[in-house]
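Asks: predicted model and sequence follow; I will ask about them next.
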Amino acid sequence: MTPISKVFYASEPTLDLAEFRRVLVESGLGETRPVDDEARLKAMLGNANLVLTARLDVEGKPIVGVARGVTDFSWVCYISELTVSVSAQGLGIGKGLMDEARRQLGPSVGISLISVPDAVGFYERIGMKRMTDAFWFSRKR
């Protein structure tokens, strides 16, 4: 990949559904997300109140990363997705998206997420603490 001169991080509450789907697929998270269910993807985006994107070099270029979360902007934010296209992985974009989330949320808001097994090391490297007392009701589909 050509060296990048700048990464643009932005809040994009009206992120295009096709761009969201593309990054999910390109990152590998398409295997664990309903990428072929347009209504569900639309609801995922529409009900998130924190949607951050990363674009390389110039504004307007296709996104290469997305952080999507639900927050009260006061106590906690749950990050539902942190996804970066494979072609842009290793460039610090995932960490940059998390840094941007922390900047926008402020120091009084905690951030939580559930990691796919292959990404656990990434979250530990960026300084997130592993929690042992998490609980889950599985979805039916």
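Replies: Yes, it's here.

Asks: please make it C-alpha for all contacts and neighbour counts, starting now.
Replies: Will do.

Asks: now whatever helix or strand Gly121 lives in: how far from the chain's centre is it?
Replies: For Gly121, the element it lies in under DSSP states H and E is helix 120-125. Relative to the centre of its chain, helix 120-125 is centred 14 Å away, using Cα atoms, centre = their mean, to the nearest Å.

Asks: which other residues reach it?
Replies: With Cα atoms under 8 Å, 6 or more residues apart in numbering as the test, helix 120-125 has contacts from Lys129, Arg130.

Asks: put this next to the first one:
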Amino acid sequence: MSTTITYKVNQPIDAQQLTNVFASSGINRPVQDFTRIQKMLNHGNLLVTAWDDEKLIGVARCLTDFSYCCYVSDLAVCKEYQQKGIGKALLAQVKKAATNQAAIILLSAPNAVEYYPHIGFEHVDVAFRIPRSN
């Protein structure tokens, strides 16, 4: 593990790299469906990545208008790099890229609900969803 983690905005990655991070991080994503993962990459418009030398170790994949809201669809850090501030740094880069005009919004995985208030997120009880069919 390198002592210096670098962060990049909109650095192209492929479905295999994203799948590797998802699988390592423990996040629940369709890692067996590369076509779907590639669509996820193709249609997000803000991608912040964390790198240990040439190894992708973290991602924040977002959809944003850069003026009102920024939805963080995926925040994942490889298990061996967790609890080192990388997720927080990814979100700081998201906030910088999305501008101060955009609210940062995300849906938390149940096991991460306690994490987000510690890094500046406000808990809100006004979200709604229509679940995926598959």
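Replies: Received it, and whenever you're ready, just let me know what you need. This structure is a prediction, so every number in the text was calculated from the model and none was measured.

Asks: quick check: the helix holding Gly121 of the first structure aligns to which part of the second structure?
Replies: With the alignment judged by TM-score structural alignment, the segment of the second structure matched to helix 120-125 of the first structure spans residues 113-118.

Asks: please, where are all the helices along the first structure?
Replies: Ranges of helices within the first structure are 17-27, 38-46, 93-105, 120-125, based on DSSP state H.

Asks: mean neighbour count and distance to Val70 of the first structure added to the ones you listed, as TSV?
Replies: Listed next are those as TSV, based on neighbours: other Cα atoms under 10 Å; distance: least, Cα to Cα, whole Å:
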stretch	mean neighbour count	distance to Val70 of the first structure
helix 17-27	19	16
helix 38-46	14	10
helix 93-105	19	11
helix 120-125	12	19
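
Asks: Thr71 of the first structure is nearest to which of those?
Replies: Comparing the helices of the first structure against Thr71 of the first structure with Cα to Cα, the closest turns out to be helix 93-105 (8.8 Å).

Asks: packing partners for that closest one?
Replies: Identification of packing neighbours for helix 93-105 of the first structure by 3 or more Cα pairs under 8 Å, 6 or more residues apart in numbering; DSSP states H and E yields strand 7-11, strand 50-56, strand 63-71, strand 76-84.

Asks: distance to Glu19 of the first structure added to the ones you listed, as CSV?
Replies: Shown next, in CSV, are those (distance: least, Cα to Cα, whole Å):
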stretch, distance to Glu19 of the first structure
strand 7-11, 14
strand 50-56, 10
strand 63-71, 7
strand 76-84, 12
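
Asks: to Val35 of the first structure, which of those strands lies closest?
Replies: strand 76-84 (13.0 Å).
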